[in-house]
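S.K.: Let me see the structure of the following:
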Amino acid sequence: MNWNSYIKEFTQYLLIEKGLSQNTIINYQGDCEKLKVYFSESEITPLNITTADLQNFIYHYSKTHKARSQARLISGLSSFFDYLLIENYREDNPMDIIESPKIGLKLPDTLSEEEINKIIDAIDLSHPQGERNRAILETLYGCGLRVSELINLKISDLYFDEGFIKITGKGNKQRLVPTNLYTENIISNYINQQRPLTPPNKGKEDILFLNRRGNQLTRVMIFTIIKQLAEKANIKKTISPHTFRHSFASHLLNGGADLTVIQALLGHESITTTEIYLHVDKTKLSEVVNKYHPRARN
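M.R.: Modelled structure (predicted):
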C-alpha cells in the first residue's frame, strides 16, 4: 500500500472505532498529508520512516509554525503511527521519543455581558436574516454550544416544554442542555416568523438554522456573521463563535455555578478541560478564598 491507502485506513479507524468528530478527523488527516507531501519525492513510506526522518520534517515545519501548531501536528502523527502499530503494520511508533514543544496556558477570550448585548443589538432585525442571526447568537451564548453543534441543531432537538435541547457533540455523544425562557422565545420567534419565509431544500427540513437558499449554514458563515457584528458594535477583541461558548462558561462560573455542572453543560469529557475557566477570572477565586477559608474570616 502507499501513503494514501494507510491514511485512508487511519481516518476510517478514527471515525468507526474511535468515534471522533469530522473536524478532528480532518485535522489528523491533514497532518498525515503534510508528512506525505514532504517525503513525496523519496522512497520513505509509513512503514520504513524513522525517528530521524520525522525529526527533520518537524524541524522544517517549526520554521513556519508556532509551538501550538507544532504540538498539534506531533499529536496527530503520534496517533497515526499508534494506529499502524495496533494494526501490526509496524513494530514501533517512531514518534515515541519526539517531545512536543512547551506551550503556555492559552486562556480563552471572553466577552462581558455588556459586550455581548452590544453585538446582539447591532443586528438589523429588519434584514431578512435578522431574526435568524439574533437566534444564532442567543443560542451560542445561552446554551454554550460549539459552532459545529449549532449548525447541526435540528428543530426536533428542541424540547422547550421540558426546558432543554438535545445536543450531538464530539464523537456523536449526546447531552441535554437546559434552556432559559428568554432564549426559547428568541428561537421560537425565528421559527414562527422568519424561518417559514425560507423554504428548506430536500433533506434540510429539520435543520434549525438555514441560509437564504434553504441550505444548512456553514461554520465559515457563522464566523463571518459574528465578525461583521463585532466590527459594527466596535468590539476590538478578536472573537469567534467559540468566544460565546467561553463567555457562557465564565459567566456561569462567576455567578457561582459548580465546575462539574459546567463540565456537563459544555460536554467536556475531562474536568481538566473545564478547569481552564478557573484561570479566566482570578478575582473570583480570591473572593471565594477570602469568603470561605477560616483563616481569611479571622
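
S.K.: all contacts plus neighbour counts: C-alpha atoms, from now on.
M.R.: Will do.

S.K.: secondary structure element for Leu111?
M.R.: Per DSSP states H and E, Leu111 falls between elements, in no helix or strand.

S.K.: burial measure for it, as a count.
M.R.: Leu111: 19 surrounding residues under other C-alpha atoms under 10 Å.

S.K.: Could you look up the SS state of the closest residue to it other than its chain neighbours?
M.R.: Nearest residue to Leu111 in three dimensions, chain neighbours excluded: Ser247, at 5.7 Å (C-alpha to C-alpha, 6 or more residues apart in numbering). Look at Ser247: counting by DSSP: H, G, I helix; E, B strand; the rest coil, its state is helix.

S.K.: one more, for comparison:
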Amino acid sequence: MSIQKTIDRARLGEKLPEMPWYVQQFIDYKLPDLSPSTLLEYVRDYESFFNWIRAEGLSAAPALKDVTLEELESLRMENITAYRLYLTTRTEGTNSRTTVTRKLSALRSMFHYLSQIAEDEHFYPLLKRNVMAKIEIKRTNKPKDTAAKLKGKILEEEELTSFIDYIREGYAADVANNKQALYAHAKNKERDACIASLILNSGLRVSEVINLNMNDLDLGNKLLHVMRKGNNDETFKTPVYYRDQARLNLERYLALRDTEYAAPKREKALFLAVPNGQKEGKRMTKRAIQAMIIKYAKRFGKPYLTVHKLRHSFATDYYLQNDIYKTKEQLGHASTETTEIYAHLTDKTMSEAIERRGNEE
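M.R.: Here you go, the predicted structure:
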C-alpha cells in the first residue's frame, strides 16, 4: 500500500465513528471500489454538510452522528440551493466551482445509495425521498477549457531539458550571494534534477514519485513499477517506461543516494531527504517536492510552473509523437476523455511551430 493510502486509511478510521451509522454503511459499500483518499474526501464533505444543516436548524442533532434519515428526507430543493450558495459565497474558505461540484456529487452518491440500494429489515429503501435526485450537476472542466488554462504555462520543446539543466547548474549562479542556498543546492542538485527529469520523461504524478521504492526501478529496461492512482489492488504495480534522459539522471542520483543522504538499510524509498536535526535520510514528502519545483520555477522565470504542470509538459510533448491511446496508458488516465486535453494543447503547439517555421523561411 502507498504511504499516502496508509495515512488516509488511518484518518478515515478516525473520522468514521463521528458519522451517522448510514454514512459508515455507505463507506463500507464503496470501500472495494474507491481509494481511502477519495473516501476520506467524501467523509469530509458529509461533515461539512451535516454541520451546515445543524447550524441552519434543519437538524436537531446534538452531534454529527445523530443526524437522522428522517431529517434528510425532509430537506427541500431550497435547502440544497442555499447550501450551494453557502459553499460559493461564505467569507472564509470559499470553494471553487469544481470543489462545489465535487461536494454535491459526493452527497448525490450517498443519497442515491440510501434511496436505491440500501434496504431496511423490511426490504424498503433506507431513504424514502431523495432530494439530491433533483439536483443537476454540470461538468465544470471540459478538456478544451483545461487546455486553454494551461496555455503558456507548461514547458515546451527545448524548455524541458533546459529546466533540468537549470536545476543542476543554472540555479547556483542565481543564488551566488546566498551561502545557505548555495550549500543546499550543492547537496541536493542531483536529486532535484533527477526528480524533475523523471516527471518530464515519464509523466508520473507527484504521489507516484514519492511512493517509488528502490526495487521499483529497472534501469536496464528504463522501467518503473508504479502504484497507480485509482488502482485498489495493493499487490499490483503498473510498469511505466521513461525516456533515456531520465536514466542518465537516475544513475547520477543513485551514485550518491546512500552516502549523501545517509540512507539506512531499512529505508526502501528511492528519493530521500534528511530532516533538520536528524542524521538519517527519510522518504521525501509530497509537500517537499512541490516546494522544490516551485523554488526552481520562480528563478527559471516560470513562476506558474508546478509539479503537475511538469506532468502536463511531458504529456503534451509525448502526444506529439504518439496517439491518444498510448498517451492515456502512459499517464495512467481512467479514460481518453481526460487525455483529450493534450489534443487541444498540441493543436496550438503545432500551429505555433508552423508559424515559427514560416517566419524563419
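
S.K.: Post the TM-score for the overlay when you can.
M.R.: Remark: TM-score between the superposed chains equals 0.83 [TM-score structural alignment, normalised by the length of the first structure]; 282 aligned residues with a C-alpha RMSD of 2.7 Å.

S.K.: so what corresponds to the residue nearest to Leu111 of the first structure in the second structure?
M.R.: Under the alignment (TM-score structural alignment), Ser247 of the first structure pairs with Ser313 in the second structure.

S.K.: Which residues are in contact with the residue nearest to Leu111 of the first structure?
M.R.: 109-112, 141 (C-alpha atoms under 8 Å, 6 or more residues apart in numbering).

S.K.: Look up how far Tyr141 of the first structure lies from it.
M.R.: Ser247 of the first structure sits 7 Å away from Tyr141 of the first structure, going by C-alpha to C-alpha, to the nearest Å.

S.K.: So which residues of the stretch 101-250 of the first structure form helices?
M.R.: When assigned using DSSP state H, counting those that start in this stretch, the helices of the stretch 101-250 of the first structure occupy the ranges 113-121, 130-143, 147-151, 181-189, 219-232, 241-254.

S.K.: my read: Tyr46 of the second structure touches Arg108, true?
M.R.: No: Tyr46 of the second structure is beyond contact range of Arg108, at 10.7 Å (criterion: C-alpha atoms under 8 Å).

S.K.: For stretch 5-21 of the second structure, what is the distance to the chain centroid?
M.R.: What separates the centre of stretch 5-21 of the second structure from the centre of its chain is 20 Å, taken as C-alpha atoms, centre = their mean, to the nearest Å.

S.K.: Same check on stretch 235-252 of the first structure?
M.R.: Worked out by C-alpha atoms, centre = their mean, stretch 235-252 of the first structure lies 12 Å from the chain centre.

S.K.: and stretch 203-213 of the second structure, how far from the chain's centre?
M.R.: With C-alpha atoms, centre = their mean, you get 10 Å for stretch 203-213 of the second structure.

S.K.: What separates the first and last residues of it, distance-wise?
M.R.: End to end - C-alpha to C-alpha - stretch 203-213 of the second structure spans 17 Å.

S.K.: same question, stretch 234-250 of the first structure
M.R.: The separation between the terminal residues of stretch 234-250 of the first structure, taken as C-alpha to C-alpha, is 22 Å.

S.K.: how far is it from where the chain is centred?
M.R.: In terms of C-alpha atoms, centre = their mean, the centre of stretch 234-250 of the first structure is set 13 Å apart from its chain centre.

S.K.: can you pull the buried residues of it?
M.R.: Using 16 or more other C-alpha atoms under 10 Å as the test for burial, stretch 234-250 of the first structure gives 235, 239-250.

S.K.: same deal with stretch 333-350 of the second structure?
M.R.: Buried residues in stretch 333-350 of the second structure, defined by neighbour count with 16+ other C-alpha under 10 Å: 333, 339-346, 349.

S.K.: Inside helices: which ones of these?
M.R.: Residues of those located in helices (DSSP state H): 339-346, 349.

S.K.: Asp96 of the first structure reaches Ser78, doesn't it?
M.R.: Yes: the criterion here is C-alpha under 8 Å, and Asp96 of the first structure meets it with Ser78 at 7.3 Å.

S.K.: So between those two, which is more surrounded?
M.R.: Set side by side, Asp96 of the first structure and Ser78 show more neighbours around Ser78, with 18 against 11, by other C-alpha under 10 Å.

S.K.: Without its sequence neighbours, what residue ends up closest to the more buried one?
M.R.: In space, and not counting its chain neighbours, Ser78 of the first structure is closest to Met95: 5.5 Å by C-alpha to C-alpha, 6+ apart.

S.K.: Likewise for Gln263 of the first structure?
M.R.: Spatial nearest neighbour of Gln263 of the first structure, excluding adjacent residues (C-alpha to C-alpha, 6+ apart): Thr274 at 5.7 Å.

S.K.: The one you found maps to what in the second structure?
M.R.: Mapped onto the second structure by TM-score structural alignment, Thr274 of the first structure lines up with Thr339.

S.K.: Tell me who's in contact with that match.
M.R.: Shown in contact with Thr339 of the second structure (C-alpha under 8 Å, 6+ apart): 143, 324, 327-328, 333.

S.K.: Which of those are retained in the first structure?
M.R.: Retained in the first structure (both residues aligned by TM-score structural alignment, their matches' C-alpha atoms under 8 Å) from the contacts of Thr339 of the second structure: 324, 327-328, 333.

S.K.: For these, which single residue is the most surrounded?
M.R.: Busiest of those [other C-alpha under 10 Å] is Thr327, holding 22 neighbours.
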